[in-house]
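Undergrad: no sequence on this one, just coordinates:
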């Protein structure tokens, strides 16, 4: 019997969350009701954004954000290879071509310098992207200021995929405020900072984009007389203005998310505390620890270490399997998207984005969630240090932390 079964991430649900969902179950509205708007207002207020549009998941949010940006066949979307496939798939859903920009080896985010060079070449070839999706990997923003300057120069729409980063900060402002990205995407999956069980949201400061995003999440339909193409026939009347989707969030999901938002600062503070403790406990091991980019305050969705394989005898797979065998649910974020069979069928190949591939061969995501105890964290560190052949020195540090 293993002493622990520790996942890499897990939701924190309290009685207030349960009561909020039960209240909706006892209300007249299970979907398309007032709780959704309350949730949207709470997220917009926290992030200092003008508009928030809730949808059924973050992939749907990415899809309608790309559509609202006008992405379609013949266009191009660029993103990071170090992300979940949805950051790229949203472009394919729109019929666009997808390409990638390699990562910064420190931040593990899309490299703004490489993006600048790729844009110069693309301008000469007449193949500039219409959309760039900048992914806030692990909860830390990209160099959004530099990327926003490039967006202004080259005319692409900048979308921040902040699925990991609600509660994060950048240059003294909340991620999602719209200072740099035209639209920001959040995820409320159970392992994220706050959860609605499933759910996503698009934030923007553009009222026209907000109106279109609301239509796209609900079949392209509007009930607003000012948006209608033919005369309004009464209070019951609606019109489908474009092809949209049934991407609506339910009031049940919104109730959970709204309740969780009351504790977002607590959740982020605990994640930061645990990440700082990992930094102390793991110092000196043959690992590359996460890098804190100046000006970016991570929400710490993930705590990812990189194995310094030249200094250890075990392979990445052996370390991974040993930790899983000890009851520690380590994970790997992410397999570079361009190495997925679907994208290799689009013409991508191993070697195209070497920094992302090098990272993939060294990375392990350690458990990090608000309910992770110091005892559990000490166990994770002890098992990892033992696998790396450094148990005695790491245990000494743990006792004095």
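TA: Nice, thanks for sending it over. It should be emphasised that the depicted structure is a prediction, and the values quoted were computed from it without experimental measurement.
Undergrad: every contact and neighbour count from this point should use C-alpha atoms.
TA: Will do.
Undergrad: contacting residues around stretch 146-164?
TA: 58, 62, 65, 69, 87, 112, 115-116, 119, 128-141, 175-176, 180-188, 192-193, 299-302 (C-alpha atoms under 8 Å, 6 or more residues apart in numbering).
Undergrad: how about the nearest residue in space to residue 361 that is not next to it in sequence, what does it touch?
TA: Sequence neighbours aside, residue 316 is the residue nearest to residue 361 in space, at 7.0 Å (criterion: C-alpha to C-alpha, 6 or more residues apart in numbering). Contacts for residue 316 (C-alpha under 8 Å, 6+ apart) come out as 307, 309, 361, 362, 363.
Undergrad: check residue 115 too.
TA: Applying C-alpha under 8 Å, 6+ apart, we find residue 115 in contact with 101, 147.
Undergrad: and the comparison structure, right after this:
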């Protein structure tokens, strides 16, 4: 089986984790802060807070931004469910904005149209989660301009996008958002096994997220509401969570971070090779905005089904039967049973639903060989009746 994604673990990664196993700290030691500093310095952010998953990072980001009962969070329907669920965790209501059919990201034109209507109805969003699908950034300049006009806060869900760039700067620098979130799941661009990170340039947001990720407990006297009893004293000042990242995970992240640019360059080279190999097939290859440099977490094609040679499902199942671990990113969130119970239905976001009917994620990972890529393409041609 050629998987759609795969981590690359090298000896330096193993050595880094082994060093932590032999150290005094397996958690709450010096390596997590080292990883945070490394990522913050790499992307140009003031603060970085490592947590146990990108979902946790989204949750504490929403809480830090004050999202709560009666508020609205808007996001793209083409994303993993966590991008929407983080709003529900806070007691907010969730809605979606249809995608740009070229980038598959949240469409700024659709967003503006929806904001105009929402303002009339008195239900403007408090938070918009802009998802950089497959690693390609959203049009953040346009979304930021709308945020200034309509007063919402922005979280960049950059789970797919570390190492990518927008307008010549690393994604995560916070120029156009309040918080950026990265994921370090094994199929992502770099991994900590499980893990995530929230980045911000706002000191107050960083301090609140710092508390929320570790039970709301602090030993900082300046944050306490009463005088410490002694040097042992700590105080719970928030209702927080145990979202901490371990030293073992951070050690792996520190080591992987050294190869970030290499990984992204390799992914882009493989994607460019796919573009060439697939040029004559009845499908759409991923379009890339000239002002962005994608992390290329995923390589998603869209089948041209008008010819009737093959169905979407037939192509998918044929590829799987030949050992090609294709996947589909993603089922539109609003069509999930949990969200249908809230009143969402087919037809609500037609561009996202059209994407879902045609999309297939082909294998793409930094250790992928040209031979493996040729095998994928040959299998795809056979599945489409073009062998």
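TA: That came through fine. Given the structure is predicted, the values throughout are model-derived calculations rather than measurements.
Undergrad: how alike are these chains, TM-score-wise?
TA: Here the TM-score for the pair of chains, by TM-score structural alignment, normalised by the length of the second structure, is 0.99; 387 aligned residues with a C-alpha RMSD of 0.7 Å.
Undergrad: before we move on, the earlier item: widest-spaced pair of the contacts of residue 316 of the first structure?
TA: For these, the farthest-apart pair by C-alpha to C-alpha is 309 and 363; their separation is 10.5 Å.
Undergrad: and these two? which has more neighbours close in?
TA: Set residue 309 of the first structure next to residue 363 and count neighbours by other C-alpha atoms under 10 Å: residue 363 wins out with 22 against 15.
Undergrad: just to check, the more buried one is in contact with residue 332?
TA: Yes: at 6.4 Å, residue 363 of the first structure counts as touching residue 332 under the criterion of C-alpha atoms under 8 Å.
Undergrad: grab the nearest non-local neighbour of residue 268 of the second structure.
TA: residue 296 (6.2 Å).
Undergrad: for the one you found, give me its contacts.
TA: Here residue 296 of the second structure is in contact with 134, 135, 136, 160, 161, 264, 267, 268, 271 (C-alpha under 8 Å, 6+ apart).
Undergrad: how much space between the residue mapped onto it from the first structure and residue 256 of the first structure?
TA: Matched by TM-score structural alignment, residue 296 of the second structure corresponds to residue 300 in the first structure. Going from residue 300 of the first structure to residue 256 of the first structure by C-alpha to C-alpha, to the nearest Å gives 21 Å.
Undergrad: and the longest helix for the first structure?
TA: helix 264-282 (DSSP state H).
Undergrad: in PyMOL, select just the buried ones from the contacts of residue 296 of the second structure.
TA: Selection of buried members from the contacts of residue 296 of the second structure for PyMOL, criterion 16 or more other C-alpha atoms under 10 Å:
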select buried, resi 134+135+136+160+161+264+267+268+271
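Undergrad: mind putting the contacts of residue 296 of the second structure in TSV, distance to residue 291 of the second structure included?
TA: TSV is the format used below for the contacts of residue 296 of the second structure (distance: C-alpha to C-alpha, whole Å):
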residue	distance to residue 291 of the second structure
134	16
135	13
136	10
160	17
161	15
264	16
267	18
268	15
271	17
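Undergrad: of the contacts of residue 296 of the second structure, closest to residue 215 of the second structure?
TA: residue 160 (27.8 Å).
Undergrad: how near is the counterpart of the closest one in the first structure to residue 188 of the first structure?
TA: Aligned counterpart of residue 160 of the second structure in the first structure: residue 164 (TM-score structural alignment). Taking C-alpha to C-alpha as the measure, residue 164 of the first structure falls 9 Å from residue 188 of the first structure.
Undergrad: nearest residue to whatever residue of the first structure lines up with residue 233 of the second structure other than its sequence neighbours?
TA: Aligned against the first structure by TM-score structural alignment, residue 233 of the second structure finds its counterpart in residue 237. Leaving aside its sequence neighbours, residue 237 of the first structure sits nearest to residue 223 (C-alpha to C-alpha, 6+ apart; 6.5 Å).
Undergrad: same question, residue 232 of the first structure
TA: Looking at residue 232 of the first structure with C-alpha to C-alpha, 6+ apart, the closest residue is residue 225, at 6.0 Å.
Undergrad: so what corresponds to that neighbour in the second structure?
TA: Correspondence of residue 225 of the first structure to the second structure, assessed by TM-score structural alignment: residue 221.
Undergrad: tally of neighbours for that match?
TA: For residue 221 of the second structure, using other C-alpha under 10 Å, the count is 13.
Undergrad: wait, doesn't it sit right on residue 228?
TA: Yes: checked against C-alpha under 8 Å, the pair residue 221 of the second structure and residue 228 is within contact range at 7.0 Å.
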